[in-house]
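Engineer: Below are the sequence and a predicted model; questions follow.
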Amino acid sequence: MNASDLLYVLALQHIPNLGDSTAKKLIRRLGSAEAVIKEKPQNLLKIDGIGKTRLNEFRSGDHLKAADEELKFIEDNKINTHYFQEEDYPEKLKHCFDGPVLLFSRGNINLANKRIISVVGTRQVTAHGLAFCEKFIEEISPLDPVIVSGLAYGVDIAAQKAALQHNLQTIGCLAHGLNQVYPKVHKKYVKPIEENGGFFTDFWSTDKFDRNNFLKRNRIIAGLSEATIVIESAEKGGSLVTADIANSYNREVFAVPGRPTDAYSRGCNNLIKSQNAHLLSSAADLLYMLNWELDAKVQPVQKMLFVELEGDEKSIYNFLKDRGKAQLDSIALNCNFPTFKTAGILLNLELKGVIRPLPGKLFELI
């Protein structure tokens, strides 16, 4: 994209309350960002989603001026730009209705023919969560995946550090412009990440840092990858928002289970219980669900021997043994259990390593 075209894309991006989905619709309708900026007001009003309030925001002459200043920052700092209609725009993000019109990057990012997963979780990661995260990255390293996260405290930086330790490409998605690093203590990781990966953001250098930016940032984390993994989370947290966004994009979501009494496992347990995430006990679970080729270093899930099953668990076990695979509703109906009770029993069987979930709310014995 030449500087002139980029200037108009930036001007369109600068219009407040426009939204990426609406901006992309306008560009597709009129042919270019320049055509949108120069379109007559009466014609813009004919387009669905453009009311008088938005039209007034279009009329401001500040957008091109602000765009020119940001363009100078981009050129002076050798920032890479990725336009949603160009080839270098991340492929999986192209399929997200609210993906950024324009994405900024820095580093040595190469996503061509790469397996990409996002790893997120609480900032208050426990020793157990940290150990699982490091082990998980080690187990999948033979497949050379790209590890995406948010450079935040806790799970995010643990995943990215583990990726660096195993020479895996890692990408930090930022909730601010590329002129700063948050948290500042993680500035020491910027250079090694840029040497083997880099950073993505759709925020400008002039954007004020705001905690609400994290919610907008999370859609990029979810949209870049084939699957999102939640290592640990309280009942509420940003990683659960990322999981929800990933589900809305029809991407796979995985969560690491924990004890019901553990505060930072409750979010993960709830995701699994509500069928909004697959249970993740090891890298083999991820590889199985994504149909990725197993490496000799990564062993498939093994059925646990000598597992003691309770009465209700035996009923479901015997049903699946005869049926092979079955959906949640079918299991509940045939075993004569309420659906909510069936979901709880299935979760216990998953934790015992007896069954595994499949896409479409199917379950089968291991």
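Structural biologist: Arrived safely. Numbers count the residues shown, from 1 in each chain.
Engineer: When you work out contacts or count neighbours from here on, use the C-alpha atoms and nothing else.
Structural biologist: Will do.
Engineer: What distance do you get for the residue at minimal distance from the centre of the chain to residue 19?
Structural biologist: Closest residue to the average C-alpha location of the chain: residue 222 at 1.7 Å, with C-alpha atoms, centre = their mean. Distance from residue 222 to residue 19, counting by C-alpha to C-alpha, to the nearest Å: 18 Å.
Engineer: Please apply the same query to residue 164.
Structural biologist: In terms of C-alpha to C-alpha, residue 164 sits 35 Å off from residue 19.
Engineer: cool, and residue 39?
Structural biologist: Residue 39 is 18 Å from residue 19, by C-alpha to C-alpha.
Engineer: I'd like to know how many residues surround residue 346.
Structural biologist: 22 (other C-alpha atoms under 10 Å).
Engineer: Okay, buried residues for the helix or strand harbouring it please.
Structural biologist: Residue 346 is part of helix 339-351 when elements are defined by DSSP states H and E. Buried residues in helix 339-351, counted by 16 or more other C-alpha atoms under 10 Å: 342, 343, 345, 346, 347, 349, 350, 351.
Engineer: My guess is the second one contacts residue 312. True?
Structural biologist: No: using C-alpha atoms under 8 Å, residue 343 is not in contact with residue 312, being 11.8 Å away.
Engineer: Check it against this one:
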Amino acid sequence: MPLDSPESAAAWLRLTLTRGVGLESQRRLLSAFGPPERIFAAAGTAVRAAVGDRVARALAAFDADDQVARTLDWAAQPGNHLVTLADPTYPQALLEIADPPTLLYVKGRVELLNARALAIVGARNATAQGASNAEQFARELSRGGLTIVSGLALGCDAAAHAGALEGAGSTIAVIGTGADRIYPSRNQELARRIAEQGAVVTEFPLGTPALRDNFPRRNRIISGLARGVLVVEAAARSGTLITARLAGEQGREVFAIPGSIHSPLSKGCHQLIRQGAKLVDDARDILSELQPASSAPAASSAAEPAGDAQRAVLDAMGFDPVGIDLLSQHTGLTADTLSAMLLSLELEDRVATLPDGRFQRLK
């Protein structure tokens, strides 16, 4: 269900901008009422029954008109997009993670959100060899058809984005600020090129500054968008390892490039390899793992993996009512992952939630 009217867009924005209404509460409301317009049209008693009194009061009291108007103006500009859970262009791979963002702000090629992707991450204070490796691997993988996802940080991230822009797969930068702010400022020109040839993505509202806690949070999107994560350089304790850990929890492949035993920035990669990450020293190792059948541009295989996952869930459901625990047993997916996928299917009118909490396939 795309944002086909300003009223629809305003309702999604109001839901996601209300302070105190987190992702879990947003999903509960969407599951209970459907599109946000119905949430705000519902009786207060029904909203309180779904999410409790505190969240219901926050929704009723929050005045977001100015912020909504500014965001709608931003979205009306060429190349800018608001993408919700109910939008067909929403990255289907994010429906496989436990806490997918309800709304994304996107600058650039929105179709890349469903391209076959690999995340490349590494140290901000990268060595010359580390930056060179990130750029070289990204260039070869992008030319091989993978879209490269990274976080627009200095060092390995910036090098990976630059290399990926030279290939057909292009690149996605997931940022920890609002879409109207770029951090660090030294990457302004790189961000402009990515918005023109790739995509800049964030879940944070316009105007959000560079807050420390937002960057680990955005890491789940970096790994979630991708089929695997390549760690180029990382210290033994670093934010890069957070992304690698999240990737493992999300069922993504983890790859690591080994380095000198004397370099502190190789410690994290060696640690990951000892824990089971796949050692790589050639981009072809990753291409054969993630894209064995074709070297065509990534956009040509858009939405293929997650579309298969949704079909598998629907096939496992059949047309009889089924509980989430039984569905989890049949599919091997966690309850959190299933909840996100079922919510998306419900918003597409393909699944319904029954009064007893079970789910039923509609078509």
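Structural biologist: On my side now, so go ahead. Model, not experiment: these values are computed from the prediction.
Engineer: still on that earlier bit, between residue 164 and residue 19 of structure 1, which is the more surrounded one?
Structural biologist: Taking neighbours as other C-alpha under 10 Å, residue 164 of structure 1 and residue 19 compare with residue 164 leading, 19 against 15.
Engineer: Would you confirm that that one contacts residue 158?
Structural biologist: No: assessed by C-alpha under 8 Å, residue 164 of structure 1 is found out of contact with residue 158, at 10.0 Å.
Engineer: pretty sure residue 203 of structure 2 is in contact with residue 100, am I right?
Structural biologist: No: applying C-alpha under 8 Å, one finds residue 203 of structure 2 not in contact with residue 100, separated by 9.7 Å.
Engineer: List the contacts of residue 85 of structure 1.
Structural biologist: Residues near residue 85 of structure 1 by C-alpha atoms under 8 Å, 6 or more residues apart in numbering: none.
Engineer: Just confirm it is within a helix.
Structural biologist: No: per DSSP: H, G, I helix; E, B strand; the rest coil, residue 85 of structure 1 lies outside any helix segment and is coil.
Engineer: which one in structure 2 is aligned with it?
Structural biologist: The alignment partner of residue 85 of structure 1 in structure 2, by TM-score structural alignment, is residue 86.
Engineer: Could you report the distance from that match to residue 106 of structure 2?
Structural biologist: Taken as C-alpha to C-alpha, the span from residue 86 of structure 2 to residue 106 of structure 2 is 15 Å.
Engineer: Likewise for residue 145 of structure 2?
Structural biologist: Using C-alpha to C-alpha, which is the criterion applied here, residue 145 of structure 2 is 21 Å from residue 106 of structure 2.
Engineer: Residue 237 of structure 2 too?
Structural biologist: Relative to residue 106 of structure 2, and taking C-alpha to C-alpha, residue 237 of structure 2 is found at 31 Å.
Engineer: ok, now residue 134 of structure 2?
Structural biologist: The value you get for residue 134 of structure 2 to residue 106 of structure 2, if C-alpha to C-alpha is used, is 24 Å.
Engineer: neighbour-wise, which of those two wins?
Structural biologist: Neighbours per residue, other C-alpha under 10 Å: of residue 134 of structure 2 and residue 106, the larger number sits with residue 134, 29 against 24.
Engineer: ok, residue 240 of structure 1 touching residue 266?
Structural biologist: No: counting by C-alpha under 8 Å, residue 240 of structure 1 stays clear of residue 266, with 10.9 Å between them.
Engineer: intersection of neighbour lists for the two?
Structural biologist: residue 233.
Engineer: quick one: which of the two has more around it?
Structural biologist: Counted by other C-alpha under 10 Å, residue 240 of structure 1 and residue 266 do not tie: residue 240 has more neighbours, with 24 against 20.
Engineer: In contact with the more buried one, which residues?
Structural biologist: Contact analysis of residue 240 of structure 1 by C-alpha under 8 Å, 6+ apart lists 230, 233, 267.
Engineer: how much space between the second one and residue 57 of structure 1?
Structural biologist: Computed as C-alpha to C-alpha, the residue 233 of structure 1 to residue 57 of structure 1 distance reads 39 Å.
Engineer: So which of the two has more stuff around it?
Structural biologist: residue 233 (30 against 16).
Engineer: Helix, strand, or coil at the more buried one?
Structural biologist: Assignment for residue 233 of structure 1 (three-state DSSP): coil.
Engineer: which ones are touching the counterpart of it in structure 2?
Structural biologist: Per TM-score structural alignment, the equivalent position to residue 233 of structure 1 in structure 2 is residue 234. Contact partners of residue 234 of structure 2, counting by C-alpha under 8 Å, 6+ apart, are 122, 123, 240, 241, 264, 265, 266, 267, 268, 269.
Engineer: if we go to 7 Å?
Structural biologist: Applying C-alpha atoms under 7 Å, 6 or more residues apart in numbering, we find residue 234 of structure 2 in contact with 122, 123, 240, 265, 266, 267, 268, 269.
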